[in-house]
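Visitor: Okay, predicted coordinates and the sequence, questions at the end:
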Amino acid sequence: MRPPSPLPPALAAAGRAGRALVMGVVNVTPDSFSDGGRWFAPDAAVAHGLALLADGADLLDVGGESTRPGAARVPVAEELDRVLPVVRELASRGAAVSVDTTRAEVAEAAVAAGAVVVNDVSGGLADPEIRGVVARTGVVYVAMHWRGHADVMDSLAQYDDVVADVRRELAERVAELRAAGVADHQVVLDPGLGFAKPGSANWPLLARLPELVADGFPVLVGASRKRFLGHLLADDDGAPAPPEQRDAATAAVSALAAAAGAWCVRVHEARGTADAVRVAARWRAAAPSGEDIR
């Protein structure tokens, strides 16, 4: 597996050194499941992004549309107004910035403002024109496994073998990207934890992550604060742990995903995961040659 390019030298070097990257989440939305709109104002979002970098994040993922289950879509003009000032300011401060969007217009504007990664939770299905933007600009593109928007995705969670089905559907996204002129070295795959996946379906995707890594593309894992972790950590009465109490479990998943070969982990709290991926890198480096440490 080779790291995607082009990336800023520091990010490419981290990947070549065998350490998973840490992507910090900057939600510029009033209705995020994880923070309830705490970073909605541009100044607050920029300050939060800089704090994530100080805590060990390698790049920042700026999103202006909530993808929590049941969330309604926002107009494209509103999404642009939310993300562009934050992308522009963080990029001007030297941050490596990803834009979290499913829309070609937003992706193109964000890249012009300084984004170096387009993180598309729909894998190009929501707006096929985004593939052309990626091909023209040459940026790194994260194609996530997806079956429908947030307001309908929970009704689309039927699988025969979730790992085999996700791999097959991601292969279809790769074929569509290639047809649009996107080079393989631009592509990162994401199994889409929590997106059209019931809680029980997420664990096989994590446990069998090496199968996805073996398909030859860098893999991003976004487990941070997801519902399936909340249910795992439920109290004695069965009430799921709230999002802000899921960070330790997130760091544990980050370490295991990194040890299994993930290229990047996407998280809301960076410090614990920054430590976790360094532990995983040292663990992998110390394993006897050819031995499977998973």
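Guide: That came in fine, so what should we check first?

Visitor: use CA for all of it now, contacts and neighbours both
Guide: Will do.

Visitor: what sits against residue 91?
Guide: Counting by CA atoms under 8 Å, 6 or more residues apart in numbering, residue 91 touches 97, 113, 114, 115.

Visitor: switch the cut-off to 7 Å
Guide: By CA atoms under 7 Å, 6 or more residues apart in numbering, residue 91 lies in contact with 97, 114, 115.

Visitor: before we move on, what about residue 168?
Guide: Contacts of residue 168 (CA under 7 Å, 6+ apart): none.

Visitor: ranking the contacts of residue 91 by neighbours, who comes first?
Guide: residue 97 (28 neighbours; other CA atoms under 10 Å).

Visitor: That one contacts residue 113, correct?
Guide: No. With contact defined as CA atoms under 7 Å, residue 97 does not reach residue 113; the gap is 9.8 Å.

Visitor: and for these two, which residues touch both?
Guide: Joint contacts of residue 97 and residue 113 (CA under 7 Å, 6+ apart) are residue 87.

Visitor: here comes the other one, which I'd like you to weigh against the first:
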Amino acid sequence: MMDQQGVAKMPTTWRCGRFLFDLAKRKRPIVMGILNATPDSFSDGGKYKTVKDALAQAEQMISHGVDLIDIGGESTRPGAEPVTLQEELDRVLPVIEGLKDCGVPLSIDTYKAETMRYALNAGVDCVNDIWALRQEGAINAVLENANCGIVLMHMQRDPVTMQFNPEYRDVMAEVKQFLKERADLLIAQGVAYERIAIDPGFGFGKSLEHNLNMLTNFHSFGELGYPVLAGISRKSMIGKITGKDTNERVAPSVAAAIMAADRGAKIVRVHDVPETVDALKLWEAVNTEG
């Protein structure tokens, strides 16, 4: 979406299936809570692999003010091996069924077209794809749904090889160009601007230097004219800086979310919902004052 001077203009709303986020009225970012129904995710793998445990965790996130729940059935940590379609569906569909009427929008974290279709038909409101819909059939899967939100993420190579010496001439320019091209492709297919969000992909084919560059200059991603998601929670960049294990990275993860909010993030994807929501309430109060 361009203004009269040809400059990218941020949509005032983000359509997320049955829900509509008013970006013009919201002062603080949308908090996307991570719900991994997997045995091997880098931070919380195995904690919510039963449906009962996953639903209990979702209820906790809802009680603490989460805005959106991102459900994943396949780990995409560095070096992760893919799982079969059936295994992924067996993990996520019962969770979606249990949460579809929870009053909070649901997102499916997947790159498989058939998983997208099944999840959307089951009641999911958003597709969050690390491959930015580059896998076979993925674009058609979202075109078949008139309202689902779409998060396009940048990743260099694939989860198995992405952290093998990632290289860029200019990480900001290259990531922005990729995200622009993927969003433009959807727009050309008739997808409304208001359905698209973008994610520069912290930790997905980036060194610590690349990640810090992107966080420092995060505001630049907003120049593309789409809501920008920051997914930094508990990631290895935090571990490299702090020397802490994944479960000891709560405080710096919250700090990273605040830094991203300061630089224009409209969505923050986090493990630690209550701490992040409280911190953003304070951030909002300070930024609203006066």
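Guide: Structure received. Predicted, not measured: the structure shown is a model, and the values here were computed from it.

Visitor: what's the TM between chain one and chain two?
Guide: Overlay of the two chains. TM-score (TM-score structural alignment, normalised by the length of structure 2): 0.91; 279 aligned residues with a CA RMSD of 1.7 Å.

Visitor: Structure 2: which residue goes with residue 242 of structure 1?
Guide: Using TM-score structural alignment, the equivalent of residue 242 of structure 1 in structure 2 is residue 245.

Visitor: what's the distance between that match and residue 252 of structure 2?
Guide: Counting by CA to CA, to the nearest Å, the separation of residue 245 of structure 2 from residue 252 of structure 2 is 12 Å.

Visitor: Specify which residue of the two has the higher count of neighbours.
Guide: More crowded of residue 245 of structure 2 and residue 252, by other CA under 10 Å: residue 252, with 18 against 14.

Visitor: gap between the helix or strand containing the more buried one and the chain center?
Guide: Under the criterion of DSSP states H and E, residue 252 of structure 2 resides in helix 250-262. Its chain's average C-alpha position is 15 Å from that of helix 250-262 of structure 2, according to CA atoms, centre = their mean, to the nearest Å.

Visitor: quick one: it to structure 1 mean distance?
Guide: In the superposition with structure 1, the average deviation recorded for helix 250-262 of structure 2 is 1.0 Å (mean CA distance after the TM-score superposition for structure 1).

Visitor: Counting by contacts, list what that helix packs against.
Guide: Helix 250-262 of structure 2 sits against helix 273-288, with contacts defined as 3 or more CA pairs under 7 Å, 6 or more residues apart in numbering; DSSP states H and E.

Visitor: quick one: the helix it packs on aligns where in structure 1?
Guide: Under TM-score structural alignment, the match for helix 273-288 of structure 2 is residues 270-285.

Visitor: how much does the matching stretch stray from structure 2?
Guide: Mean for stretch 270-285 of structure 1 is 1.9 Å (mean CA distance after the TM-score superposition for structure 1).

Visitor: Quick check: buried residues in that stretch?
Guide: 270, 271, 272, 273, 274, 276, 277, 278, 279, 280, 281, 284 (16 or more other CA atoms under 10 Å).

Visitor: Can you tell me which of those comes closest to residue 198 of structure 1?
Guide: residue 273 (24.4 Å; CA to CA).

Visitor: Quick check, the closest one in contact with residue 251.
Guide: Yes. Taking CA under 7 Å as the definition, residue 273 of structure 1 is a contact partner of residue 251 at 4.7 Å.

Visitor: residues touching residue 134 of structure 1, list them.
Guide: 141, 182.

Visitor: List the residues that contact residue 152 of structure 2.
Guide: 128, 129, 130, 132, 197, 198, 199.
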